[in-house]
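Participant: Here is a sequence with its predicted model. Questions after.
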Amino acid sequence: MALSHELYLSALALALTLPDTCGKAEYPNEDYNGVRYKNWCSQYVITDRCDSPYGYDMPYLNEEIIYSLRNCLLHQSTPNVEKSKIHESRCKVDKFELLITGEDGANGDLSMVAYGKDMSIVRRELKVHISHLCYILCTAAEDYYKNNKEKFDFIKYSIEDDRPKTFS
């Protein structure tokens, strides 16, 4: 709904929290949230994404990039990734960009590598379509929940609507 109202960063922020909840369900005994998050993304969201058809040098959307984006957006209000937090060398991007496209726009991610004179890599870039990232996170979480409802018994809360009732 947030995407349909062009609230792209709100949609992304909400979608990026889903692996937190699903990771808690899948790995309840893991104390570190980052491990749960990345393991869940690796297992359920991006299982086939590291085999880039463009070559072994190209960056791709992996669990570390998603987790770094989550941390930057939710804790710093910056929709970016921290290169220093990425361990896989081909995913240490020098430039990360989010893309907004129309309904007929491309999906997935776009990557680029620039080589120097000696064929060493001098720059890596990754562009990610917000709507596609939201889609893959939401779809994975929905599928996971449908198949593992019993694992979510840790979610207990109560919200009471105490606003005055208005009648029209």
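Facilitator: Thanks, I have the structure now.
Participant: from here on, contacts and neighbour counts on C-alpha atoms
Facilitator: Will do.
Participant: what about the helices in the chain?
Facilitator: For the chain, helices defined by DSSP state H occupy the ranges 8-26, 33-40, 63-76, 130-147.
Participant: what packs against the shortest one?
Facilitator: Applying 3 or more CA pairs under 8 Å, 6 or more residues apart in numbering; DSSP states H and E, one finds that helix 33-40 makes contact with helix 8-26, helix 63-76.
Participant: Looking at those helices, spot the one closest to residue 111.
Facilitator: Minimum separation from residue 111 across the helices and strands packed on helix 33-40 (CA to CA) falls at helix 63-76, 13.1 Å.
Participant: Got another one to weigh against that:
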Amino acid sequence: MDAVISEVRCCLESGNYRAALVLALIIPDVYGLIEHPECRKESKKRYVAWFNDHILVSYAKKFTPEGGVSESYFDGDMCYSLRCKLLHEGNNQIDVKSINVSGDKGCRFELRLIVGGSDSYGRAIYSVPGCETVMVRQVTLNITDLCEALCSGAEDFCRTRNKDDFNNRQLNYVDLSKMTGSLNVGH
């Protein structure tokens, strides 16, 4: 997985933000399975648990007296929904039905992804005379910061695990363009 983390950072450095985000969003899938092998057939459960255990603190709004997160503006459920929407539909219109939006009944949800700004969250109320008032819960996430939080969380996680936990977690492929010289192809 070191290669994935390195490739996420390489994509960020070269300005390939969508590629970086797509790649970073698989990290909780892989590490969630390592941490929760009993959830092999429950990808959402292990994804959310890993994110909330290792990344959630980066998105905390409030903490418990013990130092845990009591309220956040982005959590494992939201990240899992973003992962699904981005990987399967190519957008970030996450499904609010799957998200616990406490105190926001009847409120629309909007997730915005940005480059070069900072995270923010809040509610916007749109009221036009003669029309229904609409409340929108907005969360804005910096793509670079999200990718870096996922990469750093993965690195921290790796330091707590046995190297054997990561066997069979690499993409194995052969780059033929690098082998042509040693195979005398075309000569």
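Facilitator: Thanks, I have the structure now. Source: prediction; values computed, not measured.
Participant: could you redo the helices and strands packed on helix 33-40 of the first structure as a markdown table and give each row distance to residue 162 of the first structure and mean neighbour count?
Facilitator: Formatted as a markdown table, these follow (distance: least, CA to CA, whole Å; neighbours: other CA atoms under 10 Å):
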| stretch | distance to residue 162 of the first structure | mean neighbour count |
| --- | --- | --- |
| helix 8-26 | 25 | 20 |
| helix 63-76 | 28 | 20 |
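Participant: May I see those organised as JSON lines, with distance to residue 116 of the first structure added?
Facilitator: Formatted as JSON lines, those follow (distance: least, CA to CA, whole Å):
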{"stretch": "helix 8-26", "distance to residue 116 of the first structure": "35"}
{"stretch": "helix 63-76", "distance to residue 116 of the first structure": "25"}
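Participant: among these, which is nearest residue 142 of the first structure?
Facilitator: Once those are compared by CA to CA, helix 8-26 is nearest, at 9.3 Å.
Participant: Name all residues that make contact with the equivalent of residue 113 of the first structure over in the second structure.
Facilitator: When the second structure is aligned by TM-score structural alignment, residue 113 of the first structure is paired with residue 123. For residue 123 of the second structure, the contacting residues are 135-138, by CA atoms under 8 Å, 6 or more residues apart in numbering.
Participant: circling back to that earlier point, out of the helices and strands packed on helix 33-40 of the first structure, flag the one nearest residue 141 of the first structure.
Facilitator: Nearest of those to residue 141 of the first structure, taken as CA to CA: helix 8-26 at 6.4 Å.
Participant: What about the aligned residue in the first structure for residue 137 of the second structure, how many residues nearby?
Facilitator: Aligned counterpart of residue 137 of the second structure in the first structure: residue 124 (TM-score structural alignment). By the measure other CA atoms under 10 Å, the count of residues near residue 124 of the first structure is 20.
Participant: hmm, back to that, keep only those of the contacts of residue 123 of the second structure that are in strands.
Facilitator: 135-138 (DSSP state E).
Participant: Please list only the buried members of these.
Facilitator: Among these, the ones that count as buried by 16 or more other CA atoms under 10 Å are 135-138.
Participant: With distance to residue 32 of the second structure as extra columns, can I get these in CSV?
Facilitator: Formatted as CSV, those follow (distance: CA to CA, whole Å):
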residue, distance to residue 32 of the second structure
135, 34
136, 31
137, 28
138, 27
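Participant: quick one: which of the helices of the first structure is nearest residue 160 of the first structure?
Facilitator: Proximity to residue 160 of the first structure (CA to CA) singles out helix 8-26 among those, at 21.8 Å.
Participant: Please tell me which residues of the second structure that closest one aligns onto.
Facilitator: Counting by TM-score structural alignment, helix 8-26 of the first structure pairs with residues 17-35 of the second structure.
Participant: Look up how far residue 26 of the first structure lies from the residue lying closest to residue 27 of the first structure once chain neighbours are set aside.
Facilitator: Excluding the flanking residues, the one nearest residue 27 of the first structure by CA to CA, 6 or more residues apart in numbering is residue 36, at 6.1 Å. According to CA to CA, to the nearest Å, residue 36 of the first structure and residue 26 of the first structure sit 8 Å apart.
Participant: Now the counterpart of residue 136 of the first structure in the second structure. Nearest residue, chain neighbours left out?
Facilitator: Under the alignment (TM-score structural alignment), residue 136 of the first structure maps onto residue 149 of the second structure. Leaving out its chain neighbours, the residue that sits closest to residue 149 of the second structure by CA to CA, 6+ apart is residue 55, at 6.5 Å.
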